[in-house]
Every structure is written in structure tokens, then in C-alpha cells.
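K.L.:
Below is the sequence, then the predicted model.
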Amino acid sequence: MAQHLRLFGMAVHPELIEAWEIGILRPTEIQLFTQADVLWCRTAELMGIEEPHSLAELRLSRQLTAEELAARIDMETTLYEQTERRNRWRGTCQQTLALLNVMNLSLPQLLAVTGQTDIQLTIRS
């Protein structure tokens, strides 16, 4: 694995990979994404999840960093990260539509991932 990751431009030591495997350390998002690419599998498989149960898991399963997703939905990164920590969606109508599009979700799927029963959308003037 370490050799394959190096081919993808990520120099890691075999000891680090072992620490990931036994749960002592967790890979960074970029390391996780690169592992999935090397292994030709979905990020969710490496995370050991069938279906995402949070905004963070959903984003990681789509191989997006918080910064990338925030930019794609026109939201400040810190605001998106706060939303993810709370697992409560509070975006504007435009941001919600962008999120649904980028993540390839329906509104009911977004509600299920966040555990919300409804989403209050705000409209910017």
C-alpha cells in the first residue's frame, strides 16, 4: 500500500498504514481519498459504512474536502464546518439546491442523513 500511495504522490511509511489498520491513527481526508483511488473502491467502504449517517460521512463518501464542498455550494468554509459538526442543515435555498446537486441527493435523503424532519430555508435579499 505504501508503494502504491507513493505512485499517487503520497509518501507514507508502512508503519503509518499499520496504525490506520489497527485504529491507532486515522488517515487525513486526502489520505483516505487516495487510498480509495489506489484500491479502486468507494471511500465509504474504507470507512466501513453502508450508507452515510451524517453530513461529514456523506461528504467524505463523495471524496470532497469541507473546503471544496463549501466552495461548490457558495458557503463559507467555517460555516459549512459548523453545520457539519452540528449535523444540522441551515443553508439558503440556493445553497440547499447546490448541495443536493453536488451530492446527488434528494431532499428526503438530506433529511434522513441529518436526522431532521424539515429544513428551514432562508432566502437572501
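P.N.:
Looks like it arrived, so ask away.
K.L.:
switch to C-alpha atoms for all contacts and neighbour counts from now on
P.N.:
Noted.
K.L.:
would you list every one of the helices in the chain?
P.N.:
Ranges of helices in the chain, per DSSP state H, are 2-7, 14-22, 29-39, 43-47, 55-61, 66-72, 77-86, 93-103, 107-114.
K.L.:
let's bring in a second model and compare:
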Amino acid sequence: MISRINWKTGLQIRCDKFICHLSIFGVNLHLNMHPITVYLLTINGLAFLFNGTDKWLAVRQKSRISEKMLLGLALTGGSIGGLTGMLLFRHKISKMAFLWKFFGILIGQLLLLYLFLK
């Protein structure tokens, strides 16, 4: 299986069976992990960084990262990174509408995981 994800951030992932090649801004890493593990680590890292960046932008009253983007990262597998970023940076923890959506996604993912592992 070969999959390739290109973002404008300079991130590139290429997987052949169980070896993934990760390139971030020209730095190459060869990971002996399952592609799903590499994907989850990557998407959770991005969710964590986006939460931290949005908090930094909020403090400086700059243009922000949309809630759709933060929830989209959680929905595509980055809920653990998003939750960690929310708690560590104390970001979006008082916005009830956002929290309802976020924890709905998290509970849905936990239910799917339970059903998958059952």
C-alpha cells in the first residue's frame, strides 16, 4: 500500500507496507510503524499544534484558526491531540458550544473503537 499526503506545510508521508517515510521540511525519517499509527501520530500532533497556535493568536488578537478546522482535525482522528492542546494551553475550555461538539466527536470515536475491538 502506498499513500501520499501533501500539505502546503511541507509535510509528506509515503508508506510501503509497514515502513513509512516521513519528510518534514526536507528532514527525512524512516519509521518502522503501521501506516495507521503514523497517520494518528501526525493528525494528533497537528491538532495539538493548531490548538496552541490558535491560543497564541487569540492572546495577540490576530486572525484565528476556525473552529471548523479544529473540529475537523478532531473528527479525522486528532481528538487526543486536540484534547491535550485544549487542556495544556487552556484553550476553548469555557466555550460550551465548542465543547459539546468536540466531546460528541470524542464519544463517537470511543464508541467506534469499542465496537471495532469487541
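P.N.:
Looks like it came in fine. This one's a predicted model, so the numbers in the text were calculated from it and none came from an experiment.
K.L.:
Give me the TM-score for this pair.
P.N.:
Overlay of the two chains. TM-score (TM-score structural alignment, normalised by the length of structure 2): 0.29; 65 aligned residues with a C-alpha RMSD of 4.8 Å.
K.L.:
Adding mean neighbour count, write the helices of structure 1 out as TSV.
P.N.:
Converted to TSV, the helices of structure 1 look like this (neighbours: other C-alpha atoms under 10 Å):
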stretch	mean neighbour count
helix 2-7	14
helix 14-22	12
helix 29-39	17
helix 43-47	17
helix 55-61	20
helix 66-72	16
helix 77-86	15
helix 93-103	17
helix 107-114	17
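K.L.:
Ile19 of structure 2 - how many residues pack around it?
P.N.:
Ile19 of structure 2: 15 surrounding residues under other C-alpha atoms under 10 Å.
K.L.:
Show me what counts as buried in the longest helix seen in structure 2.
P.N.:
Ranked by number of residues, the top helix in structure 2 under DSSP H is helix 35-59. By neighbour count on 16 or more other C-alpha atoms under 10 Å, the buried set for helix 35-59 of structure 2 is 35, 38-48, 50-55.
K.L.:
Repeat that for stretch 96-116 of structure 2.
P.N.:
Phe98, Phe102, Ile105, Leu106, Gln109.
K.L.:
same thing with stretch 22-38 of structure 2?
P.N.:
Leu22, Pro35, Val38.
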